[in-house]
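**Student:** structure of the sequence below:
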Amino acid sequence: MPQPGSAHHVERQQQPAADERLAYEPPETVADPAEKGLIADPHEEAPWRIVEGEHSHGPRQTDVDPRAAKRAERQVAALFALSALATVGFVLAYVLIDLDSINSLVWSNRLLGVALALALFCIGAGAIHWAKKLMGDDEYVQSRHELRSTAEEREDFVDSFRRGTDDSGFTRRSLIRRSLVGAMALLPINAVILLWDLAEEKPGGPGGGLRETLWAPGVPIVTAVTGEHVRPEDLSIGALVNAEPENLEEIPEGPPRLNALADSAIILVRMEPAEIVSQQGADWDYQGILAFSKICTHVGCPISLYEQETHHLLCPCHQSTYDLADSARVVFGPAARSLPQLAITVDEGGYLVARQDFAALVGPSTWEPP
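**Tutor:** Predicted coordinates:
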C-alpha cells in the first residue's frame, strides 16, 4: 500500500487524515452492499482519489534518450534471437547424438534440457525487458464498480487496447517484431520433436516400431541371465520362469539391448490345462505352459510376483493384478488392458520357441490405430 512521500498515496475524500497518511477503515459488512453504497455507480464520483506526492512518476532513460531506447531494442532482439538458436540447438542435439551408450544418453538429456530451458527463458526475459524498457510506462487508476461493463467502457477498452499496441512499439519496432515472431515460430518445434517419441511407428531400434519386438516364428526361448534353452518338462505345475529371446545377444550392448529386452522380456508359467479359462488366441499355450509379456501395461514396471493358487500376477509398483488363467485380464489396479500373450510351441529338438510376435502392444499404452 503506498505511503506518504511515494509517487501516489490514497486518502478518503470524506475523512482526510490529519497527517496526510492513508486512513483506511474496512466497510462494515452488511447483507445488501448496495444499501450503504458499497457498490459504486460507475457514473458517480469514486469514493477514492489519487493524490500526487512530492515525487511524481518520472520518465525512464529510454523515454528521453533515443540511443538508450535503441540499445534496449537490440537487447530484446538478441534475447529473442538466442531463443531461436536454442531451439535449433535442441533439434540438433536430438537428431545428431547417437544413443549408443549410457554416457551419450546422459549428455543427450542434459543438452536437450539446457536448450529447451534457454529457449523458454530467453522468450520470457525478452518480453519482460521489452515491457520494462520500451512499452508505455503510464499509470492508470480505475475505480471499482460492478463487474458488468457498460457500452462506454467497452469502447474505452478497445481504445486502451489500441493505445497499448501503439505504446508497446510492436508495429513501429520492426527488429523486435521480427525476432519475436521468429523465436515464437521455432519454439513449437521443441514440442513436436518430443511428441515424435510418442508415435507408434517410427524408424530406428530393433524391429523398427513399437509393435515389433525380437520375437518371430521359431525364435528360441531362453532363461534370463543364464541363457539356457527351455524344455516343457523343465517347468513344473505352478512354476514361473523369467525368459527372453535367444537373439537378444545379437543386439549391441547398452541402451539398444536394454530397449530390446524391455520389449521382449517374458514370463513362463505352467498350470493344469483344465484350469485355463481363456487365451488371447486359439491354443497359444503348450501343454498348459503360457507365455506373457513381463512388462506391466500401466507404466511399464517388470512383473514376476506370481500366486500359484489363484494364478494372479501382481505388479509391485501400483498393484495391478492380472489373471493369467483368463487371458491375463486385469482384475485389480490401474492397468487398463491385459498383458500381451506370446504364442508358443516346441521345435524339432523339443525346446520351447515362439510361434509369432506379440499380437498386442507391449508395455504402457500409446495412441492406438483406428
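**Student:** C-alpha only now, for contacts and for neighbours.
**Tutor:** OK.
**Student:** next, the buried residues of stretch 250-260.
**Tutor:** The neighbour-count check on stretch 250-260 (16 or more other Cα atoms under 10 Å) flags 251, 255-257, 260 as buried.
**Student:** pick out the most distant pair among these.
**Tutor:** I251 and P255 (9.8 Å; Cα to Cα).
**Student:** sorry, back to before: got CSV for the buried residues of stretch 250-260, with secondary structure and distance to S327 too?
**Tutor:** Shown next, in CSV, are the buried residues of stretch 250-260 (DSSP: H, G, I helix; E, B strand; the rest coil; distance: Cα to Cα, whole Å):
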residue, secondary structure, distance to S327
I251, coil, 30
P255, helix, 31
P256, helix, 30
R257, helix, 28
A260, helix, 24
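**Student:** out of these, which comes closest to G89?
**Tutor:** For the buried residues of stretch 250-260, the nearest to G89 is P255 (23.2 Å; Cα to Cα).
**Student:** and the closest one, how far from R49?
**Tutor:** Note on P255: its distance to R49, by Cα to Cα, to the nearest Å, is 68 Å.
**Student:** and for V88?
**Tutor:** For V88 relative to R49 (Cα to Cα), the value is 52 Å.
**Student:** looking at these two, which is more packed in?
**Tutor:** Neighbour tally, V88 and R49, criterion other Cα atoms under 10 Å: the higher count belongs to V88, 19 against 16.
**Student:** you'd agree the more buried one is in a helix?
**Tutor:** Yes. Membership of V88 in a helix is supported by DSSP: H, G, I helix; E, B strand; the rest coil.
**Student:** how about this one, so we can line them up?
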Amino acid sequence: MAHEEDALEHERASWKPSAGLAVAVPDPVQNPGLPPHRHRVTDQDPAAMTRAVRTVYTLFYLSLAGSIWAVAAYMLFPIESGRIIDIRHNNLFIGLGIGLALLAIGLGAIHWSKAIMSDKEFIEPRHATRGRDTTREAAVQAFRDANEESGFGRRTAIRGSLIAALVASIVPGITLFRGLAPHNSEAKPMAGDPVALLSHTMWKEGERLAHDPSGEPIRAADLTLGSAVHVIPESLADLSHHDGYLEEKAKAIVLLMRLLPEQLVEEEDRKDWSYDGIVAYSKVCTHVGCPVALYEQQTHHLLCPCHQSQFDVERGAAVIFGPAARPLPQLPITVDAEGYLVARSDFTEPVGPSFWERH
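**Tutor:** All right, here's what the predicted structure looks like:
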C-alpha cells in the first residue's frame, strides 16, 4: 500500500500539461479607481462658503472667550477665601470656561475640515525616501499645496482666530498654578499657606476621641480586639458649617484600631503614642488625600480605595504597596482619669499629601 501511494505522488509531481491543453490563469484584481467626486454645498455656493468661514472663526473666538472667562472665574471666586460657596463656584465656572474653550476649538476645527478645506481624493504613489534635493523640494511643495488647499494662508480671519484660541486655551491652566503659591492675608494669616494649614489640626493635648459623626467620646474599654473606628475630635461638634466645620474635619479625621500590644512594632520615641494596643492614624492618604477607610482585620493593613495604597498598621502605618510616598501620620493617644481616649498632642507632622514646602 505504501509503495502504491509513493508511486501516485511521484506521478502527480511529474505531470505536465500536454501540448494543446490550455491552463486557466485568473486575472489580477483590477484597480477600481476613485469614485466620482461629490461637490459640497460650499464648493458650489460662495455664500455658503462665506457662512462656513464665519462659523469657524466665530467658534475660535468663542473658545478665546471661554479661556478668558476661566481666568476671570479664578479671580472672582478665590478658593483662598475658605468659603465653601466660593470653592464650588471656582470649580464650576473654571471647568465650564475650560470646557467651552476646548469644545469650541474642536468644533471649529472639524467644521473647517469638512466644509472649507479641499476634500478632493488623490492618489499618493509610494516610493523609497532617499533624502535627495528633489525629495526636499517635493516636501516643501506638499506643504505649499496643503496650505493652499486648507486656505490657512489666505483666510486670515480663521488663521488669526485659531492662533488666538490656541494660545488662550493654555492660559487657564497656567493661571491655576497660582493656587500652588504661598499666600498670606492679614485677615487670615494661614489662608493658602499649606505649611500652616496642614501642620495644625483641632487635636490638642487632652482632646477626647469621639465617634464620627455622633461626637460621642470613646472609652478604651469599649474597643474590642480587631475593631476599627472612625474618629473626630469631640470639640468639632461645637463648630458650625460657617465656622469651617468641613475644613477642620477633613484634616482631623482619624481611624482608630485595636491590636494585641505585642503585635505593634514601635519606634523607641513612639512607644507611648499607643495605649494597650490601640493606635490612631490620620485617614487622609499621603498620596492625593483620599480617605483611607478600608481595614483588613486579619493582615492589619489599611487600604486607600482611590489608588490602592496600603499601609501596615503594625509598623507605624508604613507604606507597603501603591503610590503613597510616606506613612500615615500617627496621632499620639492615651486615656484620661475617666478612661476615655484622649490625644497627647496634635499630629507631629503635616497631614495629607506631600507638597513642595513640606520638610
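**Student:** give me the TM-score for this pair.
**Tutor:** Scored against TM-score structural alignment, normalised by the length of the second structure, the superposed chains reach a TM-score of 0.66; 319 aligned residues with a Cα RMSD of 4.6 Å.
**Student:** for the buried residues of stretch 250-260 of the first structure, which one is nearest S293 of the first structure?
**Tutor:** Taking those together and measuring to S293 of the first structure by Cα to Cα, the closest member is A260, at 12.7 Å.
**Student:** list the contacts of the closest one.
**Tutor:** Residues in contact with A260 of the first structure (Cα atoms under 8 Å, 6 or more residues apart in numbering) are 205-206, 213-214, 248, 251.
**Student:** okay, the residues you listed in JSON lines with secondary structure next?
**Tutor:** Formatted as JSON lines, those follow (three-state DSSP):
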{"residue": "G205", "secondary structure": "coil"}
{"residue": "P206", "secondary structure": "coil"}
{"residue": "T213", "secondary structure": "coil"}
{"residue": "L214", "secondary structure": "coil"}
{"residue": "L248", "secondary structure": "helix"}
{"residue": "I251", "secondary structure": "coil"}
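**Student:** can you list contacts of stretch 184-201 of the second structure?
**Tutor:** With Cα under 8 Å, 6+ apart as the criterion, stretch 184-201 of the second structure contacts 80-82, 179, 181-183, 248, 251-252, 346-352, 355, 357-358.
**Student:** need the distance between the two termini of that stretch.
**Tutor:** 19 Å.
**Student:** distance from it to the middle of the chain?
**Tutor:** 26 Å (Cα atoms, centre = their mean, to the nearest Å).
**Student:** again with stretch 303-312 of the second structure
**Tutor:** With Cα atoms, centre = their mean, you get 17 Å for stretch 303-312 of the second structure.
**Student:** what's that stretch in contact with?
**Tutor:** Against stretch 303-312 of the second structure from outside (Cα under 8 Å, 6+ apart): 285, 287, 290-296, 300-302, 317-324, 327-328.
**Student:** the residue nearest to I278 of the second structure when sequence neighbours are not counted: what's it in contact with?
**Tutor:** Residue nearest to I278 of the second structure in three dimensions, not counting chain neighbours: R258, with 4.3 Å by Cα to Cα, 6 or more residues apart in numbering. Residues near R258 of the second structure by Cα under 8 Å, 6+ apart: 223-228, 277-279.
**Student:** likewise R257 of the first structure?
**Tutor:** 248, 251.
**Student:** again, only using 6 Å
**Tutor:** I251 (Cα atoms under 6 Å, 6 or more residues apart in numbering).
**Student:** now do the strands in the stretch 51-200 of the second structure.
**Tutor:** In the stretch 51-200 of the second structure, no segments count as strands under DSSP state E, counting those that start in this stretch.
**Student:** please apply the same query to the stretch 251-370 of the first structure.
**Tutor:** Using DSSP E, counting those that start in this stretch, strands in the stretch 251-370 of the first structure cover 266-270, 289-293, 305-307, 312-314, 321-323, 329-332, 341-342, 344-346, 352-354.
**Student:** between those, which gets nearest to G164 of the first structure?
**Tutor:** strand 329-332 (57.5 Å).
**Student:** how big is the offset of the closest one relative to the second structure?
**Tutor:** Strand 329-332 of the first structure, aligned to the second structure and superposed, deviates on average by 3.6 Å (mean Cα distance after the TM-score superposition for the first structure).
**Student:** that older thread, who wins for neighbours among the contacts of A260 of the first structure?
**Tutor:** T213 (23 neighbours).
**Student:** and that one, how far from D283 of the first structure?
**Tutor:** 21 Å.
**Student:** ok, and the closest non-adjacent residue to the most centrally placed residue in the second structure?
**Tutor:** Centroid-nearest residue in the second structure, with Cα atoms, centre = their mean: V288, separated by 10.7 Å. Residue nearest to V288 of the second structure in three dimensions, not counting chain neighbours: P353, with 5.2 Å by Cα to Cα, 6+ apart.
**Student:** please report how far that neighbour lies from I105 of the second structure.
**Tutor:** 35 Å.
**Student:** and these two? Which one has more around it.
**Tutor:** The residue with more neighbours, out of P353 of the second structure and I105, is I105; 23 against 18, by other Cα under 10 Å.
**Student:** on that earlier part again, Q142 of the first structure: which of the buried residues of stretch 250-260 of the first structure is nearest?
**Tutor:** P255 (61.2 Å).
**Student:** please enumerate the helices of the stretch 1-150 of the first structure.
**Tutor:** Applying DSSP state H, counting those that start in this stretch to the stretch 1-150 of the first structure gives helices spanning 61-64, 66-96, 102-133.
**Student:** the first one: how far from the chain's middle?
**Tutor:** It refers to helix 61-64 of the first structure. With Cα atoms, centre = their mean, you get 42 Å for helix 61-64 of the first structure.
**Student:** try stretch 229-238 of the second structure
**Tutor:** 31 Å.
**Student:** just the terminal-to-terminal distance for it.
**Tutor:** 21 Å.
**Student:** try stretch 273-287 of the second structure
**Tutor:** 24 Å.
**Student:** kindly report the same for stretch 326-339 of the second structure.
**Tutor:** Where stretch 326-339 of the second structure begins and where it ends lie 32 Å apart, using Cα to Cα.
**Student:** same check on stretch 200-216 of the second structure?
**Tutor:** The separation between the terminal residues of stretch 200-216 of the second structure, taken as Cα to Cα, is 23 Å.
**Student:** ditto for stretch 95-109 of the first structure
**Tutor:** 12 Å.
**Student:** next, the buried residues of it.
**Tutor:** Neighbour-count burial for stretch 95-109 of the first structure [16+ other Cα under 10 Å]: 99, 108.
**Student:** what's that stretch in contact with?
**Tutor:** Here stretch 95-109 of the first structure has contacts from G254, using Cα under 6 Å, 6+ apart.
**Student:** ok, 10 Å please
**Tutor:** Contact with stretch 95-109 of the first structure is made by 89-90, 93-94, 110-111, 113-115, 193, 252-257, as judged by Cα atoms under 10 Å, 6 or more residues apart in numbering.
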